[in-house]
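[1] Below: sequence and its predicted model.
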Amino acid sequence: MLDDFMLRAALAGIGVALAAAPLGCFVVWRRMAYFGDATAHAAILGVALSLLLSTSIFAGVLVVSLLMAILVSLLSGRDYAMDTLLGVMAHSALAFGLVAVSFVSGVRIDLMAYLFGDILAVGKGDLVLIAGGALLVMALVGWRWSSLLTATLDADLARANGIHPGREQLVLTLSLAVVVAVALKVVGVLLIAALLIIPAAAARPFCRTPEAMVLVAAVIGAASTSGGLQAAYWLDTPTGPTIVSLAALVFVLCSLVDLGRRRFARMSSSDISS
């Protein structure tokens, strides 16, 4: 069955969506949306260095993404705000990556696949990497779930409970780096942040607990990847952008439903009060 390229692509997309769901929720809760862009831009540098050194693309992206995550954790909370720090690092990594790419001959066509993903070219080896990365991230987040939530809610409360907020942020950023590395083949470095943020943002209005939000975000992400894959096949459109576009449409639909629900609730409360 795994010889079917569509099945391999669907499994890869679902695996990335499941790994991205809990991390995307933490990114939304912590207002770290820019971190996904910063890590993705760092992944471009990882791709370029891997091509220059003739090493594994996955290994190069993972190493550079992990270095970015560690650097962000070490520098955060110092003289610069998080968004300023991420902005500087994101654009610097992108610039260095593009400069490095210019030294690699014949990379332009391949670079498009790294930028926007090439999920239809996922092989059995890629599936193993994606599955392993997804399981690692889900196990790590599950292990640190309570501590991550407490540190996200209130740093002072976390310290009072013997939890080090900086350590939990490092766990989160390292997990994000792993997701960026495994998602490279599915949606490409320029769309990874969207796959992290959009399903979580779409799920947020309808969930009362963090666990429910993670589950709903996972469902939205998996449905978006599977539906986007089919839509790209039928419409002959780029697969990665189509997946993200479908997720964006789901977000718009969820926002409209939430807006209608809020207006209906206000109208009902005003009728009751009158």
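    Yep, that arrived.

[2] Please make it C-alpha for all contacts and neighbour counts, starting now.
    Noted.

[3] Which of the three states applies to A90?
    Judged by DSSP: H, G, I helix; E, B strand; the rest coil, the three-state class of A90 is helix.

[4] quick one: contacts for it?
    Shown in contact with A90 (C-alpha atoms under 8 Å, 6 or more residues apart in numbering): 37-42.

[5] D258 sits in which helix or strand?
    helix 239-273 (DSSP states H and E).

[6] If you count neighbours, what's buried in that helix?
    Buried residues in helix 239-273, defined by neighbour count with 16 or more other C-alpha atoms under 10 Å: 239-248, 250-251, 254-255, 258.

[7] From the contacts of A90, pick the one nearest L120.
    A40 (20.5 Å; C-alpha to C-alpha).

[8] Distance of the residue lying closest to the closest one once chain neighbours are set aside relative to S76?
    The shortest distance from A40 to any residue other than its chain neighbours is 4.9 Å, reached at V189 (C-alpha to C-alpha, 6 or more residues apart in numbering). Distance, V189 to S76, using C-alpha to C-alpha, to the nearest Å: 23 Å.

[9] put this beside the first:
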Amino acid sequence: MLENFSLISIFTIIACAISCAMLGNLVLWKKLSFYGDAMSHSTLFGVAIGVFLEANQIIVLIIFNLFFASLINLFSRQKSFAIDSVVMIFSYFFIACAVLFNENFNKNFEFEEFLFGDISQISKTHLILISVLCALIMAYIYFYLDKLLISIINSDIATVRNINQNQINFYFMILLSLMIAFAIKVTGIFLITALMIIPSACARIFSKKPLEMIVKSIIIGVGVSLFGLLIASNYKLSIAPTIIFIHCIIFFILLIIKNSRYAKI
């Protein structure tokens, strides 16, 4: 049962689910799912560096993710390659660096707790950081949602309306970088993007307005995360994979229901 977990762990998962759901909508709208995956996978190198320096992992990951975002922003201005190609190449590069660095300097440190998360390692610090980030994401959506949607639909119209697209994208990249750095202990490197994308994808199936989609994704994200936590506790399963598995099942069910409705028309 849920009493097997501390209140800090439960509230951290709730805050993480809310933050990921809100940010996931922006990732879907901007069609940047690949970017979230690439950044989270590249974070392995940040983990390896943190272990080597024996430094605070959260601080190291924040610095590394911000560096990664700045690097991608710089190279994305080059017109020779599409942005997704540049992002994935850097991702592969940093994954290779992580493995080689770990083999030579960290005496084969095990990445497992960072790959799939470890809820037992969640502290009050994680709860505070993710809660603050959750508030920042809410503020970002409140102040920039309309401008963001205009820039996504038509960047030329956004330019005519004097919308600072670079500023909006810069803030988005910072929030995404921080989200991945903070949530790795909860979901793990491999599953953080899934927790952002799947609740938003589920909400998208039956939503007609952006704000409606955000609210529904939060409800789905929190509800499924708590249900997954309960199932994992009762059957002694890995928590993060269980949560993602249930999310996927719900997505498939919703998709089938929607398609069956269209088939009847």
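    Received it, and whenever you're ready, just let me know what you need. What you see is a predicted model; the values in this text were computed from it and never measured.

[10] Superposed, what's their TM-score?
    Aligned and superposed, the two chains score 0.93 in TM-score terms (TM-score structural alignment, normalised by the length of structure 2); 261 aligned residues with a C-alpha RMSD of 1.7 Å.

[11] Farthest pair within the contacts of A90 of structure 1?
    Greatest spatial distance in those: D37 and A42, 8.5 Å, computed using C-alpha to C-alpha.

[12] more crowded one of the two?
    It is A42, of D37 of structure 1 and A42, that has more neighbours when counted by other C-alpha atoms under 10 Å, with 33 against 24.

[13] now stretch 192-208 of structure 2, how far from the centre of its chain.
    Mean-position distance between stretch 192-208 of structure 2 and its chain equals 12 Å (C-alpha atoms, centre = their mean, to the nearest Å).

[14] So which residue is dead centre in structure 1?
    By C-alpha atoms, centre = their mean, structure 1 has its centre lying nearest to L196, at 3.0 Å.

[15] OK, contacts around F75 of structure 2?
    V86.

[16] Oh, that last question was meant for V141 of structure 1, not what I typed.
    22, 148, 172, 175.

[17] Next, the contact list for the third one, please.
    Under the criterion of C-alpha under 8 Å, 6+ apart, the contact list for L172 of structure 1 reads 23, 141, 148.

[18] same question, G188 of structure 1
    Residues counted as contacts of G188 of structure 1 (C-alpha under 8 Å, 6+ apart) are 113-118, 240.

[19] Which one of these is nearest to V137 of structure 1?
    Distances from V137 of structure 1 to those, taken by C-alpha to C-alpha, are shortest for G117, at 20.7 Å.

[20] What are the contacting residues of stretch 191-204 of structure 1?
    17, 20-21, 23-25, 27-28, 33, 36-37, 40, 115-116, 180, 183-184, 213-214, 216-218, 220-221, 240-241, 244, 247-248, 250-252, 254-255.

[21] what's the answer for stretch 252-265 of structure 2, then?
    Outside stretch 252-265 of structure 2, the residues that touch it by C-alpha under 8 Å, 6+ apart are 202, 205.

[22] just to revisit the earlier point, keep only the contacts of L172 of structure 1 that are still in contact in structure 2, please.
    When you map the contacts of L172 of structure 1 onto structure 2 and apply both residues aligned by TM-score structural alignment, their matches' C-alpha atoms under 8 Å, no shared contacts remain.

[23] Using neighbour counts, pick out the buried residues of the longest helix seen in structure 2.
    Ordering each helix of structure 2 by length in residues (DSSP state H) puts helix 124-153 first. For helix 124-153 of structure 2, the buried set under the neighbour-count rule, 16+ other C-alpha under 10 Å, comprises 126-127, 129-131, 133-134, 137-138, 140-141, 145, 147-152.
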